[in-house]
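Undergrad: Model the structure of this input:
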Amino acid sequence: MSREIEFRAWESSTGQMLSWLVLITQLNLNNILFRPEKFSLKLMQYTELKDKNKQTYCQDDIVRYKGRNYRLIKGTYKFELLGFKEPLQDDQSDFFSEGAYLEGEIVGNIHEHKHLLEGCAEE
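TA: Prediction:
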């Protein structure tokens, strides 16, 4: 089974989020992946999983689940509860393995929506 691997990128010098289409058409993706020091980009990988609104989860997304904000921090499976030092469930990977992601809602990302983190102490 294969899937297309997609990324987005935060360009810190301009404060813009670059889509996958921009990365593969306007920029040389090989340079970005293999010579990242030449760019002011933070690459984030998409998962193939979707939230309750059919939006695809991506690294550094902020997800609202059961009244709390969580941040997707490692590719597909690791979430961090913002402002708390407890896991989402018994194991942080349960969010995906138990299907809870179907009830989550992407509300932003840590680069463009920092106001969603106000009052939360990041780990």
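Undergrad: contacts, neighbours, all on C-alpha from now
TA: OK.
Undergrad: Find the centremost residue of this protein, please.
TA: residue 59 (2.2 Å; Cα atoms, centre = their mean).
Undergrad: My guess is that one contacts residue 46. True?
TA: Yes - Residue 59 lies in contact with residue 46 (Cα atoms under 8 Å); the separation is 6.3 Å.
Undergrad: Mutual contacts of those two, please.
TA: 75, 76 (Cα atoms under 8 Å, 6 or more residues apart in numbering).
Undergrad: Output the contacting helices and strands for the top strand by length along the chain.
TA: What stands out as the longest strand in the chain, according to DSSP state E, is strand 41-50. For strand 41-50, the packing partners by 3 or more Cα pairs under 8 Å, 6 or more residues apart in numbering; DSSP states H and E come out as strand 7-11, strand 56-58.
Undergrad: can you count the residues close to the closest residue to residue 16 other than its chain neighbours?
TA: In space, residue 16 comes closest to residue 10 once its chain neighbours are excluded; the distance is 6.0 Å by Cα to Cα, 6 or more residues apart in numbering. By other Cα atoms under 10 Å, 18 other residues sit near residue 10.
Undergrad: now the other sequence, so there's something to compare against:
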Amino acid sequence: MREIKFEVWDPNAERMYKNIGIDKIGHYDDPYGDPIREEEPLIIRQYTGLKDKNGKEIYEGDVVEFDRSVHGINGHREVEFKGGAFGIRPMNQVDEELWWASVWNMNCKVIGNIYEHPHLLEGDEA
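TA: All right, here's what the predicted structure looks like:
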């Protein structure tokens, strides 16, 4: 059974809150005691239950880098939840066909996320 964890991105404060608890009515609990603004738009990122090749946890919205071509995919890709599973966001037809190969079958490394580092995906069509 995988561990359920969340991070919350606050675009107004430009801050990522880590290890956040979310109760059944949508209140956020920061274990470090920092106040979290509970108005929209907050973006919830869920832990995939997977780790990269260096043991770093992979969250939805992370940008992963492939060291070499794996299944025809290389470069930087965004991790997303689609069709009941986590995988990489397609950037071209090759990615679309291989989406189900997913990050757990590949040698990848988390290099950032789309919220704090959107530039990581700019111009990456490889």
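Undergrad: Can you give me the buried ones in the longest strand of structure 1?
TA: Buried residues in strand 41-50 of structure 1, counted by 16 or more other Cα atoms under 10 Å: 41, 42, 43, 44, 45, 46, 47, 50.
Undergrad: now that strand: which residue numbers in structure 2?
TA: Under TM-score structural alignment, the alignment places strand 41-50 of structure 1 onto residues 42-51 of structure 2.
Undergrad: List the contacts of residue 95 of structure 1.
TA: 77, 79, 88, 89, 101.
Undergrad: ok, those in structure 2: which stay?
TA: When you map those onto structure 2 and apply both residues aligned by TM-score structural alignment, their matches' Cα atoms under 8 Å, the shared contacts are 77, 79.
Undergrad: Residue in structure 2 paired with the residue nearest to the centre of structure 1?
TA: Using TM-score structural alignment, residue 59 of structure 1 sits opposite residue 60 in structure 2.
Undergrad: you'd agree that match is up against residue 82?
TA: No - with contacts counted by Cα under 8 Å, residue 60 of structure 2 stays clear of residue 82, the gap being 10.4 Å.
Undergrad: Which residues are in contact with residue 17 of structure 2?
TA: 7, 8, 9, 10, 30.
Undergrad: Hmm, I typed the wrong one, I wanted residue 95 of structure 2.
TA: Counting by Cα under 8 Å, 6+ apart, residue 95 of structure 2 has contacts 73, 88, 89.
Undergrad: so can I have a markdown table of the residues you listed showing distance to residue 15 of structure 2 and neighbour count?
TA: Compiled in a markdown table, the contacts of residue 95 of structure 2 are given as follows (distance: Cα to Cα, whole Å; neighbours: other Cα atoms under 10 Å):
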| residue | distance to residue 15 of structure 2 | neighbour count |
| --- | --- | --- |
| 73 | 31 | 21 |
| 88 | 24 | 26 |
| 89 | 23 | 18 |
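Undergrad: residue ranges for the helices of structure 2, please.
TA: 93-98 (DSSP state H).
Undergrad: Touching stretch 64-75 of structure 1 from outside, list them.
TA: So stretch 64-75 of structure 1 is in contact with 44-47, 58-63, 78-82, 103-107, 109-110, going by Cα under 8 Å, 6+ apart.
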